[in-house]
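Peer 1: Only the shape, not the letters, is given here:
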């Protein structure tokens, strides 16, 4: 397995069609989860059911609780619920609440938790969801189809707030220029579709022919993360899994970009006894006591060349995993929560790029 080359990203990022949904790093995920004993598994990001189906197919009477915040995924998964013969419960909700969801179902703990972070290929394929600029559609991006949409944010936020979101969540170096262009465009009327926004950004951000990544990719990423509070939800899910797992239980997390991976890496580092640093501007946090996870693998597992060729979505994927110890649940990690938030300097009116 090798690290993806710089500039490689998802099919969406390169402007091509999204690949059919295939569970990424499926073999390594199942190995990391240790299916040598029966128990209860939680698939916190059901999607099209790839991981759930593999867990149910294991050579033991595995029970699965699957969670998804997207109502389309819940509807689409009912056939698998019927096939599972009572071994699968598919629940609408957020994976950040997975421990509370288990309690509501009468479960006292879990033996495995798997999280596949980010937007699914099904969401990208549906123009009316507004996640993608491959097809024109309403500027929506809401996973739960409720609450503030990307259009609400783009047309209502202050220029400084937009710049912060695009720079910190989208990692867009020209965030301030894009935000300024959005404000100028809003004076002529609202920005309502994905094509409207993508065309506007393409007029500000220079295309990089070497990578093939569309100029609007980072802007769309930043808005999507903000609309769905994706990084905050990831932090809550890691802590929820820590509370829910029994001693010896496994947590496996697949991420698709650096912001997600940084949070997961720092979480496992801190919980396995190493110092964690939210950023170069924040001092390292002292080693937490007690140690609640032991590492299952050293560093991230990356997709093979064959998997990346067969499934372009896998190109930027990383898998990290840990095993729950019998230590009491520590306090939530403030440094990890900081990684999911816009820097305090931004809200105080500090410099923005």
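Peer 2: Arrived safely, thanks for sending. Predicted model, so just to flag it, every value in this text is computed and none were measured.
Peer 1: C-alpha from now on. contacts and neighbour counts both.
Peer 2: Will do.
Peer 1: May I ask which helix or strand encompasses residue 196?
Peer 2: Per DSSP states H and E: residue 196 is located in helix 194-202.
Peer 1: Which residues does the next helix or strand after that helix contact?
Peer 2: Downstream of helix 194-202, the next assigned helix or strand under DSSP H and E is helix 217-228. Here helix 217-228 makes contact (C-alpha atoms under 8 Å, 6 or more residues apart in numbering) with 12-13, 131-132, 141-143, 148-150, 153, 165-172, 175, 201, 230-231.
Peer 1: Direction-wise, compare the helix or strand following helix 217-228 with helix 217-228 and give the angle.
Peer 2: Moving toward the C-terminus from helix 217-228, the next helix or strand (DSSP H and E) is helix 230-244. Helix 230-244 runs at 50 degrees relative to helix 217-228, counting by axes from the mean of the first three to the mean of the last three C-alpha atoms, to 10 degrees.
Peer 1: which other helices and strands contact helix 230-244?
Peer 2: The helices and strands touching helix 230-244, judged by 3 or more C-alpha pairs under 8 Å, 6 or more residues apart in numbering; DSSP states H and E, are helix 98-104, helix 258-271, helix 334-339.
Peer 1: so it versus helix 258-271, what angle?
Peer 2: Going by the same axes, to 10 degrees, helix 230-244 makes 30 degrees with helix 258-271.
Peer 1: so which of the helices and strands packed on helix 230-244 is the most packed in?
Peer 2: Mean neighbour count (mean count of other C-alpha atoms under 10 Å) peaks for helix 258-271 among the helices and strands packed on helix 230-244, with a mean of 21.
Peer 1: so how far is that one from its chain's centroid?
Peer 2: Centroid separation for helix 258-271 versus its chain: 12 Å, with C-alpha atoms, centre = their mean, to the nearest Å.
Peer 1: Check stretch 318-329 too.
Peer 2: With C-alpha atoms, centre = their mean as the basis, stretch 318-329 stands 18 Å off its chain's centre.
Peer 1: How about stretch 72-81?
Peer 2: 21 Å.
Peer 1: Next one for the comparison:
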């Protein structure tokens, strides 16, 4: 029997069946799981693929890559890369068109529940927050050099936090006292500083949630990379190919919704086509739908509550 720590580290894949049902439309196609995580979607895709089908999976997180290595399947390929490099990854495999692309955005339960990763204020751990701890700048390193204006903009834009300026000033004041206290390097101290500034918050909401979200998004360039991968994924789809995206907060979903609306509008038609033809040519993509978790899934997994899945299909090349 798994102990409590092991159970907490388990990850429940949100909208598992719904996402795979939306993604797979032929079992001999090439599919891409851009957010491998703990392989929930990937394992189910492989179960549904035929012998001629292929699945290429990407993830920044080295732990996700190690988990994926447990899957021994000749149809399965793994790339330790950001999904912003989707084009380059597929080019490396000699792939120019795919039958479907899946993105399951946000942070996985194992990442949140591991104190050493620094994603959660529920545990005291190193203030890291990187999806890939082997690359780039940690949250602590960025806070040690950022200006008040930069910190304010990140917390305001990515956390939608109305006390962003006050938090930034408190963080700078803490940094000015680093000779006495040492550098700010733990999630516990960051949470304490933010909680000391944010005196009011919606009932049942932690005063530090928005700041932690903002720093994580900034450190990992999540929204910038999301825009890049959405554009690339849509362009790489073959005719009838599906782009399936699961988002967990409004900032992500806003980008997904905007991109899909643009893809499925008349403006998405190639302007090199004579104007007269535009009157008859449909947009090259169509919206398939939007899906939210059912009450049963939300009851079993509270992290599914905010999930929204959007699907678009390519109808013309």
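Peer 2: Everything's here; your move. Treat the numbers as computed from the prediction; the structure is a model and nothing was measured.
Peer 1: Quick check: TM-score for this pair?
Peer 2: Overlay of the two chains. TM-score (TM-score structural alignment, normalised by the length of structure 2): 0.88; 293 aligned residues with a C-alpha RMSD of 1.6 Å.
Peer 1: which of the contacts of helix 217-228 of structure 1 count as buried?
Peer 2: Among these, those buried by neighbour count (16 or more other C-alpha atoms under 10 Å) are 12-13, 131-132, 141-143, 149-150, 153, 165-172, 175, 201, 230-231.
Peer 1: Where in structure 2 does stretch 133-142 of structure 1 fall?
Peer 2: Aligned by TM-score structural alignment, stretch 133-142 of structure 1 corresponds to residues 121-130 of structure 2.
Peer 1: Next, find the distance separating the residue sitting furthest away from the middle of structure 1 from residue 155 of structure 1.
Peer 2: Relative to the mean C-alpha coordinate of structure 1, counting by C-alpha atoms, centre = their mean, the farthest residue is residue 188 (34.4 Å). From residue 188 of structure 1 across to residue 155 of structure 1, the span is 11 Å (C-alpha to C-alpha, to the nearest Å).
Peer 1: Name the residues contacting each of these two.
Peer 2: When C-alpha under 8 Å, 6+ apart defines a contact, no residue borders residue 188 of structure 1 and residue 155 alike.
Peer 1: In contact with the equivalent of residue 192 of structure 1 over in structure 2, which residues?
Peer 2: Residue pairing (TM-score structural alignment): residue 192 of structure 1 is matched to residue 185 of structure 2. By C-alpha under 8 Å, 6+ apart, the contact set of residue 185 of structure 2 is 126, 127, 140.
Peer 1: out of those residues, who's nearest residue 206 of structure 2?
Peer 2: Relative to residue 206 of structure 2, the closest of the contacts of residue 185 of structure 2 is residue 127; by C-alpha to C-alpha it sits at 18.0 Å.
Peer 1: Do I have it right that that closest one meets residue 118?
Peer 2: Yes. In this structure, residue 127 of structure 2 is within contact of residue 118 by C-alpha atoms under 8 Å, at 4.9 Å.
Peer 1: More neighbours: which of these two?
Peer 2: Counted by other C-alpha atoms under 10 Å, residue 127 of structure 2 and residue 118 do not tie: residue 118 has more neighbours, with 28 against 25.
Peer 1: So what does residue 85 of structure 2 match up with in structure 1?
Peer 2: So, by TM-score structural alignment, residue 85 of structure 2 is matched to residue 97.
Peer 1: Its match and residue 235 touch, don't they?
Peer 2: No. In this structure, residue 97 of structure 1 is not within contact of residue 235 by C-alpha under 8 Å, at 10.9 Å.
Peer 1: okay, these two: which has more neighbours?
Peer 2: Ranked by neighbour count (other C-alpha under 10 Å), residue 97 of structure 1 and residue 235 place residue 235 first, with 22 against 17.
Peer 1: what does stretch 88-100 of structure 2 contact?
Peer 2: Contacts for stretch 88-100 of structure 2 (C-alpha under 8 Å, 6+ apart): 23-26, 29-32, 79, 81, 236-244.
Peer 1: what do you get if the cut-off is 7 Å, keeping everything else the same?
Peer 2: Outside stretch 88-100 of structure 2, the residues that touch it by C-alpha atoms under 7 Å, 6 or more residues apart in numbering are 23, 24, 29, 30, 31, 32, 236, 237, 238, 241, 242, 243.
Peer 1: What about the counterpart of residue 299 of structure 2 in structure 1, how many residues nearby?
Peer 2: Counting by TM-score structural alignment, residue 299 of structure 2 corresponds to residue 309 in structure 1. Residue 309 of structure 1 has 12 neighbours, counted by other C-alpha under 10 Å.
Peer 1: Likewise for the one 10 residues further on?
Peer 2: Neighbour count for residue 319 of structure 1, taken as other C-alpha under 10 Å: 25.
Peer 1: Mind reading off the mean deviation between the host helix or strand of it and structure 2?
Peer 2: According to DSSP H and E, residue 319 of structure 1 maps onto strand 318-324. Once fitted to structure 2, strand 318-324 of structure 1 is off its aligned match by 0.6 Å on average (mean C-alpha distance after the TM-score superposition for structure 1).
Peer 1: Kindly name the residues of structure 2 that line up with that strand.
Peer 2: The aligned range for strand 318-324 of structure 1 in structure 2 is 308-314, by TM-score structural alignment.
Peer 1: which residues touch that stretch?
Peer 2: Residues from elsewhere that reach stretch 308-314 of structure 2, judged by C-alpha under 7 Å, 6+ apart: 237-248, 260, 284-292.
Peer 1: rerun that using 6 Å as the cut-off
Peer 2: Applying C-alpha atoms under 6 Å, 6 or more residues apart in numbering, the contact partners of stretch 308-314 of structure 2 are 239-247, 284-292.
Peer 1: For that stretch, list every residue counted as buried.
Peer 2: Buried residues in stretch 308-314 of structure 2, counted by 16+ other C-alpha under 10 Å: 308, 309, 310, 311, 312, 313, 314.
Peer 1: Could you save those residues as JSON lines and add columns showing distance to residue 173 of structure 2?
Peer 2: Listed next are those as JSON lines, based on distance: C-alpha to C-alpha, whole Å:
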{"residue": "308", "distance to residue 173 of structure 2": "39"}
{"residue": "309", "distance to residue 173 of structure 2": "42"}
{"residue": "310", "distance to residue 173 of structure 2": "43"}
{"residue": "311", "distance to residue 173 of structure 2": "46"}
{"residue": "312", "distance to residue 173 of structure 2": "47"}
{"residue": "313", "distance to residue 173 of structure 2": "51"}
{"residue": "314", "distance to residue 173 of structure 2": "52"}
